[in-house]
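Peer 1: Sequence and predicted model, in that order:
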Amino acid sequence: MNRRNSAAEDRRVIAATTIGTAIEWYDFFLYAAVAGLVFNQVMFGQLDAGAATIVSFLSVGLSFLFRPLGAVLAGHFSDRLGRRIILMVTLIAMGGATTAIGLLPTYDSIGLAAPLLLVFFRIIQGISAGGEWGSAVLLAVEHAPVEKRGLFGAGPQAGAPAGLLLSSGMLALMNVIAPGDAFIEWGWRVPFLLSIVLMFVGWWIRRGVEESPVFEEMTGMAHSPLRTLLRDHWRKVLIAALVFAGNGTVGYMVAGGYIQSYASTQLGMSRGTVLWAVTGAAVAWLVSTVFAGALSDRIGRRKTYLGGFVFQFLAAAALFPLVDMRETGWLWAAMLLLGVALGLTYGQQAAMYAELFPTPVRGSGTSLTYAIGAILGGAFAPTIAAALVQSTGSTYSVTVYLCVATTIGFLAALSLRDRTGVPLTAN
């Protein structure tokens, strides 16, 4: 392949992994945001307000328990069959489940079947999310020149804030089109139904991408990648999972919908104001994610992580004190500060994970490590935050919780060797 064709293929890979991952995260984050704004009323409204909010956020966290299943399946088959085919399967599964949620009747219409079906579709989302990430980042990183792995890997990483930006923006728009009770009655459904259109867009973009060259040249493939991974690399899996947990615990205050629910319900701030501030946070997260990926190519993954966690600690400490001021300007300041911090502990993750594991188990290693980190970090962070506020009457305990999680992420990153630039076909 000549240089021009290689550059063109690089652009296709970055577009396919970034846009496709953004669509998947749009679906995933959309549920989390609506859980605290709508589902606690229309799906779990038979409970009192506090309990309904906690149970609604539990349904968000429940899907994380099924991410390892998706990670194991996708990791195994991506190591056996390739990265590309897994990305097509996860995209269709996620889009189908999200569209189905948009059509789901409420508790008042079909009773207990409504929350049960809602949880079922959320589980499908969790399995899909568990399988999507590892295959997407490996396709990007394994196509990348060695000196640009962080930047290429930041593409699918940027899909997460892009998905948050798209989902928050759509909800903010629908809050204008269908204000007040109309949003609760039907407005929230439109962004879910849009998923079927986005699913076909993602499928069209991904169908022309070539398989990872590292996978095609792979020799000595493990007969059972998961067994080999857990036998030979379990320490790296656990430590790298804690690195992501340090990011995810803080990130899911926004991505998991807790700030949206807390600021609009308990502080009485305008729902539209909160959604637009979260949209701003997504933009900041997106930009700093790409910056962190590129920076890690210059100074290494480990140094980028350590500096990022220091910044995240400050942002986590300031988050609720600023939000609790109930002023739009301070809410925006808190959201933008948090968005920048999240990107600085997220953009380099794809390249770091890919460089941690040898080629025959790389798909299983990245997928499973990410899924475990999501459970340890983001899975029940909104539920824990809601329970802490309800039991203490203050957000101070949540601030301590976020700062402790950030410190754990810092120590985990500190304990890992920096493998920036290691050959992907020989490690």
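Peer 2: All right, it came through fine.

Peer 1: Could you use CA atoms for every contact and neighbour count after this?
Peer 2: OK.

Peer 1: Provide the secondary structure category for E211.
Peer 2: Secondary structure, DSSP: H, G, I helix; E, B strand; the rest coil: E211 is coil.

Peer 1: Go ahead and confirm it touches L87.
Peer 2: No: judged on Cα atoms under 8 Å, E211 makes no contact with L87 at a distance of 11.0 Å.

Peer 1: which one of the two has more residues nearby?
Peer 2: L87 (28 against 17; other Cα atoms under 10 Å).

Peer 1: What separation is there between the most centrally placed residue in the chain and L342?
Peer 2: For the chain, the residue nearest the mean C-alpha position is A160 (5.1 Å; Cα atoms, centre = their mean). Distance of A160 to L342, computed by Cα to Cα, to the nearest Å: 11 Å.

Peer 1: Ok, T289 next?
Peer 2: Taken as Cα to Cα, the span from T289 to L342 is 8 Å.

Peer 1: now swap in L151 and tell me
Peer 2: Counting by Cα to Cα, the gap from L151 to L342 is 16 Å.

Peer 1: More neighbours: which of those two?
Peer 2: Set L151 next to L342 and count neighbours by other Cα under 10 Å: L342 wins out with 31 against 28.

Peer 1: Helices of the stretch 201-350 of the chain, start to end?
Peer 2: 213-216, 225-232, 234-251, 258-261, 271-299, 301-323, 328-344, 349-356 (DSSP state H, counting those that start in this stretch).

Peer 1: closest one to V190 among the ones you listed?
Peer 2: Of all the helices of the stretch 201-350 of the chain, helix 271-299 sits nearest to V190, with 15.9 Å by Cα to Cα.

Peer 1: for comparison:
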Amino acid sequence: MSSPQTPKTGSSTTVSTPTHPPVTINAKAGRRAALASTVGAVVDWYDFFLYGTAAAVVFGPLFFPSDNQVAGLLASMGSFAVGFLFRPLGGAIFGHFGDKYGRRTMLFITVVMMGLASTAIGLLPGYAAIGVGAPILLVTLRAVQGMAVGGEWGGAALMAVENAPAGKRNFLATGVQIGSFVGLLLGTAAFSLVTAMTTPEQFLAWGWRLPFLISILFALVGLWIRAGVPESAEFAAAKEEQQAARAPLAEALRTSPKKILAVIGMRMVDQSTFYMGFTFSLAYVKNFTDTPSSTVLTASMVAMVLAIPFLALWGRLADKFGRKWFYIIGPLAAALSAAPFFAALESGDLFPMILGFVALINLGHNISTCVQQTWFTDMFDVRIRYSGAGFAYALAGAVGGFIPLIATALMASSGSWVPAAALLAGLSLIALVSSLWSYKWANKEHH
């Protein structure tokens, strides 16, 4: 199939595809859409990751009190996992309505859901005040967070990609990934600041609530920025032709099951690198080595900060040289860095750990994810794109949430980090094979 023509006309770009008429995309609108997608991702991921920190630090004694401290912690972390389980449901619901009624409205709803759920968590009485109602309400609010995150990526990625001018699609769409790292950094900083400014008693009594309460301010900023973004140009053109699908997700599952499976496979590289790097690494050094957790946190923070410029750089290069190579180099880098990463953790030295995190995250993860937004978007027709790509992305996220658990079981049974490193490398290679399999679909309409 011949490639589409994308002539530039002043500040706008006209994009034509084999199945849809030419769509004129304004460069300024494209930048605004990219900013809105980035800010929304910051809001949603700030709140989503914030819960993980609180679950590990305070939710056990406050909402899941037990004579056995470990049992309380396990119950608390179990509530954290609820968010992952509800992500596919969010992807399905928001994908359905996003394909029928538009991406813009769904992105308003996801930010509102996340902001209100997090604020409610900050106001929630503990077990001592309302008994069993406290953990029930907490888990319910966590489910709402999971649904919001499950619906966020699809809408944010599509708004960025479908509004991006030719030659800048990967670069502008990396904001969705950058936003997740900024959200993680802000969540970590908020908890660290409150911890430093309060006594342990004050933190347990009320200090932990402050990061949740300020999330409503982030949500308001996100809503303000998204209010100035028009509907996706490609979706609006398809809607004018009355091409909306009656049941988008059902159609995607019926017509594109291989594409959905390919997206899930491709996501194994970012899921394994992210959760091995930022979650399992802490459990590993705390339980199996003498390395201080603070050293690992410092090294991981370096990678988080570097992810922001690296993602932007890789996105620009992908626009210049083509995205296929990025899903070859990225997964290979992740697979090759698996063993050195764990060796660095075991060494206990900060500098090797920083190098390990840079190789795993800023090369393996960032090189792969800088092209995910355009790749996954282009695999599906605009009529079922939010449902197909969004649901597959959210389902892979639910699977990825269990990677640290599997790695912990392998580590405990073997007494060595080698099986965990093999798991990381194997999942990365699955992503590589999946990308080679799916390239024909992603390259069908765009280059």
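Peer 2: Received, thanks. Bear in mind that the values here come from a model prediction, so they are computed numbers and not experimental data.

Peer 1: hang on, the earlier thing: what do we get in structure 2 for the residue nearest to the centre of structure 1?
Peer 2: Matched to structure 2 by TM-score structural alignment, A160 of structure 1 sits across from S180.

Peer 1: which ones are touching that match?
Peer 2: Residues near S180 of structure 2 by Cα atoms under 8 Å, 6 or more residues apart in numbering: A41, V42, D44, W45, Y46.

Peer 1: Could you list which of those residues belong to strands?
Peer 2: The members of the contacts of S180 of structure 2 all map outside strands under DSSP state E.

Peer 1: Could you find the closest non-adjacent residue to L376 of structure 1?
Peer 2: Nearest in space to L376 of structure 1, with sequence neighbours left out and distances taken as Cα to Cα, 6 or more residues apart in numbering, is A245 at 5.6 Å.

Peer 1: Tally up the residues packed near the corresponding residue of structure 1 for K168 of structure 2, please.
Peer 2: Aligning on TM-score structural alignment places K168 of structure 2 opposite K148 in structure 1. K148 of structure 1: 20 surrounding residues under other Cα under 10 Å.

Peer 1: now do G415 of structure 2
Peer 2: Neighbours of G415 of structure 2 under the rule other Cα under 10 Å: 11.

Peer 1: swap in H223 of structure 1?
Peer 2: Number of residues near H223 of structure 1 (other Cα under 10 Å) recorded here: 13.

Peer 1: For F28 of structure 1, what is the corresponding residue in structure 2?
Peer 2: In structure 2, F28 of structure 1 lands on F48 (TM-score structural alignment).

Peer 1: now swap in Q125 of structure 1 and tell me
Peer 2: So, by TM-score structural alignment, Q125 of structure 1 is matched to Q145.

Peer 1: Which residues are in contact with its match?
Peer 2: Counted by Cα under 8 Å, 6+ apart, Q145 of structure 2 has contacts D47, F48, G83, M113, M114, A117, S118.

Peer 1: can you pull the contacts of the spatially closest residue to the fourth one that is not a sequence neighbour?
Peer 2: Across the structure, with Cα to Cα, 6+ apart as the measure, the residue nearest M113 of structure 2 apart from its sequence neighbours is A148 (6.2 Å). For A148 of structure 2, the set of contacting residues under the criterion of Cα under 8 Å, 6+ apart consists of D44, R87, G90, T110, V111, M113, M114.

Peer 1: ok, which stretches of structure 2 are strands?
Peer 2: Using DSSP E, strands in structure 2 cover 8-9, 12-15, 23-26.

Peer 1: which parts of the second one are buried?
Peer 2: To tie it back to what came earlier, the one meant is strand 12-15 of structure 2. S12, T13, T14, V15 (16 or more other Cα atoms under 10 Å).

Peer 1: tell me the two of these that are most distant?
Peer 2: Across these (Cα to Cα), the longest gap, 9.8 Å, separates S12 and V15.

Peer 1: Cool, thanks, signing off.
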